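Trainee: coords below, sequence missing:
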């Protein structure tokens, strides 16, 4: 059985998840010059980390569509001191304006030591602490993790996708702005 290669890109902050020119933001074309590859799901311009690209429409749908429930893990740096009650709400599912999320895996984590510096850095407030949380979802709707964090009272300052399926950005050791080919077996 022939498997379609995937591209895994460590997308920097400020890059829009499209190849066509954009008047305001850098695009994926600045990092990947191969033709006929497209994002398998999106990663907001303000978010960083793991982005998959494929030239196979069925595979793209399998990765991106909420009906296949491919787990995606994010590390979110949020404003404020997150409580266990807030984490419990994430684990139950959050009622947002557009929909109610499925329950997420969520936990408070120590500040990641293996993350690159973000350019530009997040805004820091002298008297307001920040907390890092890990959130794993299977839906991936528009700005879902950011909306979930806001709904529990902790606005997201930085969001990094670190894992899709069994593929972890740090296991592959992909530097920010770099990419490599992987096989489907790395993902599923």
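Mentor: Arrived safely, thanks for sending. Because the structure is a prediction, the values reported are computed rather than measured. Numbering: from 1, shown residues only.
Trainee: use CA for all of it now, contacts and neighbours both
Mentor: Noted.
Trainee: residue 161: neighbouring residues, count only.
Mentor: Close neighbours of residue 161, defined as other C-alpha atoms under 10 Å, add up to 23.
Trainee: these two touch, right, it and residue 49?
Mentor: Yes - here residue 161 reaches residue 49: they are 4.8 Å apart, a contact under C-alpha atoms under 8 Å.
Trainee: how far away from the center of its chain is stretch 95-114?
Mentor: Centroid displacement of stretch 95-114 relative to its chain, using C-alpha atoms, centre = their mean, to the nearest Å, is 11 Å.
Trainee: before we move on, what about stretch 124-136?
Mentor: For stretch 124-136, the distance to the chain centre is 17 Å (C-alpha atoms, centre = their mean).
Trainee: find the nearest non-adjacent residue to the residue positioned nearest the centre of the chain, please.
Mentor: Nearest residue to the geometric centre of the chain (C-alpha atoms, centre = their mean): residue 161, 2.9 Å. Counting by C-alpha to C-alpha, 6 or more residues apart in numbering, residue 161 lies nearest to residue 74, which is 4.2 Å off, once chain neighbours are set aside.
Trainee: take this one as well and set it beside the first:
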């Protein structure tokens, strides 16, 4: 599902950085998928506790970033890779669910309709029992205390 983030970064985000985020950024493990990135005005948000560090000499800017994968600290790593470290990060939307109309501490119940059963050939990977290689199965049997 696409995930939409509002990101406050250190410095005035450049058009070349937005283009790099849109094309995909090379991180140390591999390149990210292309994202949809655009600069945005500062949104009306609740105050952050503790507040984001403030420096008079270094401005901040906001961008909206939509990604379709979810790697560990991906948004923070992407913005740092293009030279704009993340100061504040808000996941605003996942698929069609968003924070629109919610105040801090509020929640919304959503009914999700899932199929009663998945077709047998399309079971998700986590539903299949993992089969260990033969050498590992043997070593688990009788190697106690040796």
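Mentor: Received, thanks. Computed from a prediction, not measured in an experiment: that's the story for all the values here.
Trainee: the residue nearest to the centre of the first structure matches what in the second structure?
Mentor: Aligned by TM-score structural alignment, residue 161 of the first structure pairs with residue 91 of the second structure.
Trainee: so which strand or helix has its match?
Mentor: strand 86-94 (DSSP states H and E).
Trainee: are we agreed that residue 150 of the first structure is in a helix?
Mentor: Yes - under DSSP: H, G, I helix; E, B strand; the rest coil, residue 150 of the first structure falls within a helix.
Trainee: mind listing what it touches?
Mentor: By C-alpha atoms under 8 Å, 6 or more residues apart in numbering, the residues touching residue 150 of the first structure are residue 156.
Trainee: ok so, going back, which one in the second structure is aligned with the residue nearest to residue 161 of the first structure?
Mentor: Using TM-score structural alignment, residue 74 of the first structure lines up with residue 5 in the second structure.
Trainee: next, the angle strand 86-94 makes with the strand or helix carrying its match.
Mentor: Element membership for residue 5 of the second structure (DSSP H and E) is strand 3-10. Orientation of strand 3-10 of the second structure against strand 86-94 (axes from the mean of the first three to the mean of the last three C-alpha atoms, to 10 degrees) gives an angle of 160 degrees.
Trainee: so for residue 161 and residue 49 of the first structure, which residues contact both of them?
Mentor: Counting by C-alpha under 8 Å, 6+ apart, residue 161 of the first structure and residue 49 have no contacts in common.
Trainee: ranges for the strands of the first structure?
Mentor: Here the first structure has its strands, by DSSP state E, at 6-11, 15-16, 26-27, 38-39, 48-54, 72-79, 105-109, 130-137, 156-164, 167-168, 179-182.
Trainee: what's the first one packed up against?
Mentor: Taking 3 or more C-alpha pairs under 8 Å, 6 or more residues apart in numbering; DSSP states H and E as contact, the helices and strands that strand 6-11 of the first structure lies on are strand 48-54, strand 179-182.
Trainee: aligned partner of residue 63 of the second structure in the first structure?
Mentor: Counting by TM-score structural alignment, the partner of residue 63 of the second structure is residue 133.
Trainee: tell me who's in contact with its match.
Mentor: Applying C-alpha under 8 Å, 6+ apart, the residues near residue 133 of the first structure are 75-78, 106-109.
Trainee: follow-up on the earlier one: out of the helices and strands packed on strand 6-11 of the first structure, which is the most enclosed?
Mentor: Of all these, strand 48-54 has the most neighbours on average by mean count of other C-alpha atoms under 10 Å, namely a mean of 24.
Trainee: many thanks, we can stop here.
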